[in-house]
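1. Pasting the sequence and the predicted model now:
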Amino acid sequence: MILAAGRGERMRPLTDILPKPLQKVGDLTLIERHVTALAKAGIKHIVINLAWLGHLIEQHLGDGARFNLNIDYSYEQTALGTLGGVVNALTLFKEEQFLVISADIVTDFDFHSLLSHSIDSHDLAHLVLIEESHFKGDFSLQSHRVTMPEAQSFTYGNIGLYQRRGLMHFQPGQILDLGQYLRQLVGLNQVSGQLFSGLWSNVGTIEELDRINQLLDR
């Protein structure tokens, strides 16, 4: 699943007429970069949640045929938040375990490496963490177990595997926060993780968009 329903307030006025996932990084839009990478990794089915100007994203990507995969869209009348969007789309998922990424990051992470990863029966999530000096760390990592932040902490890279059974008790249509859910799971020792040190950039502002474009032009 690609999370693409946000308003992109910090990127206005660009996002007043074009949703953030359709902003260009290099020759491709943010969301095209993800769909292309997921297709290359062998993924055949993607769910994308939409709200603000979502019809433009659907028009741009279509049914996914040109990427050799299938895309389903989950529309939200009002954006339901990072977890609410996932819960609202649960009926569209074909597997018990699924990947969730945010549309507004740029990364060269190898998504294929997660396809063969099976979450332990006790766990409900597996997170990709990054070392990012611009952000206060969300979690720490000890022997592939995600813990609450300590002296050395890392940022959740908005790439994670999730178990459907951990979300079934939530009601669709609610505004829910993924960060709060993850902190609850970490407190219960139900989250594994890995550290990624490759290309990763959050794209939440015009300045960050310009910065990643300049970096990739080098």
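-> Perfect, thanks for sending it. Numbering: from 1, shown residues only.

2. contacts, neighbours, all on C-alpha from now
-> Fine.

3. just how off-centre is stretch 205-218 within its chain?
-> Relative to the centre of its chain, stretch 205-218 is centred 20 Å away, using CA atoms, centre = their mean, to the nearest Å.

4. What are the buried residues along that stretch?
-> Residues of stretch 205-218 classed as buried: 205, 209, 212 (neighbour count, 16 or more other CA atoms under 10 Å).

5. Take this one as well and set it beside the first:
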Amino acid sequence: MKAMILAAGKGERMRPLTLHTPKPLIRAAGTPLIDYHLHALAAAGFKEVVINHAWLGQQIEDYLGDGSRYGLSIAYSPEGEPLETGGGIFRALPLLGDEPFLVVNGDIWTDYDFASLRRPIAGLAHLVMVDNPPHHPSGGDFNLLDGQLHDGGTAGEKLTYSGISVLHPKLFADCTDGAFKIAPLWREAMARGLVTGEHMRGHWIDVGTQERLAQVEQLLKERH
């Protein structure tokens, strides 16, 4: 199974840190955020990783190179214009092949074991969900019931998407090149009973602000 790290965001809420550094290269406890993902993917047995990029993307390529120092082979999917999550993954499909692949947002920190996702999926997508974080307390994204995800239920029943999933290329069968969001594709597949999910209980932080970056650093400090 191949993996894709989404690294094309501008990280505007992290300014001024991201004015001259792409968000995946922002450091937590001295290590770029993307390094944590790459080491975890390698430890989980992944060999091939695709990374999309846009804002200051050349810095990402210059820093990571071909991935050999992680024990990985890295391919890049540059985006000249913002393509959003759906469009970015669709653009990278030729690099990802015909089988389901792991996707992980470049701006999260987690101790989730990616090895648990290296297995077949029942439908078109499998999403890892987390408890609604303080910055997303009442909303949630989808309702998880008996291993299936549904676009419904009350706010209190919903969980938040972690930014970790396994997707089948067929999810994008009717898409065309350009910018588009991925959530409508999930909702359409959910309506057909083709999206499974799981509830992650481990550590997870959406590193969208400098305050949450500080949370990651505190967590890493406590772990060591």
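-> Received it, and whenever you're ready, just let me know what you need. Since this is a predicted model, take the numbers as computed values, not measurements.

6. Next, the TM-score between them, please.
-> Once superposed, the chains reach a TM-score of 0.94 (TM-score structural alignment, normalised by the length of the first structure), with 214 aligned residues with a CA RMSD of 1.2 Å.

7. Among the buried residues of stretch 205-218 of the first structure, which ones are in helices?
-> Among those, the members falling in helices (DSSP state H) are 209, 212.

8. As CSV, the buried residues of stretch 205-218 of the first structure with distance to His169 of the first structure would be great.
-> Below are these laid out as CSV (distance: CA to CA, whole Å):
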residue, distance to His169 of the first structure
Thr205, 34
Leu209, 37
Ile212, 39
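
9. thinking Tyr76 of the second structure is in contact with Gly57, fair?
-> No. Between Tyr76 of the second structure and Gly57 there is no contact under CA atoms under 8 Å: 9.5 Å.

10. Comparing the two, which residue is more hemmed in?
-> Gly57 (24 against 19; other CA atoms under 10 Å).

11. Would you confirm that that one contacts Pro22?
-> Yes. The pair Gly57 of the second structure / Pro22 is scored as a contact, 7.0 Å apart, by CA under 8 Å.

12. OK, contacts around the equivalent of Ser102 of the first structure over in the second structure?
-> Taking TM-score structural alignment, the alignment pairs Ser102 of the first structure with Asn105 from the second structure. For Asn105 of the second structure, the contact set (CA atoms under 8 Å, 6 or more residues apart in numbering) comprises 5-7, 163-164.

13. Can you tell me which of the residues you listed is closest to Phe180 of the second structure?
-> Leu6 (14.3 Å; CA to CA).

14. doesn't Ala54 make contact with that closest one?
-> No. With contacts counted by CA under 8 Å, Leu6 of the second structure stays clear of Ala54, the gap being 10.2 Å.

15. which of these two has more neighbours?
-> A direct count of neighbours by other CA under 10 Å for Leu6 of the second structure and Ala54 places Leu6 higher, at 23 against 20.

16. I figured Thr29 of the first structure was touching Leu22, is that so?
-> Yes. In this structure, Thr29 of the first structure is within contact of Leu22 by CA under 8 Å, at 4.9 Å.

17. burial count for whichever residue in the second structure pairs up with Gln142 of the first structure?
-> Aligned by TM-score structural alignment, Gln142 of the first structure pairs with Leu145 of the second structure. Leu145 of the second structure is flanked by 13 other residues according to other CA under 10 Å.

18. who has more neighbours, Thr29 and Leu22 of the first structure?
-> Set side by side, Thr29 of the first structure and Leu22 show more neighbours around Leu22, with 21 against 17, by other CA under 10 Å.
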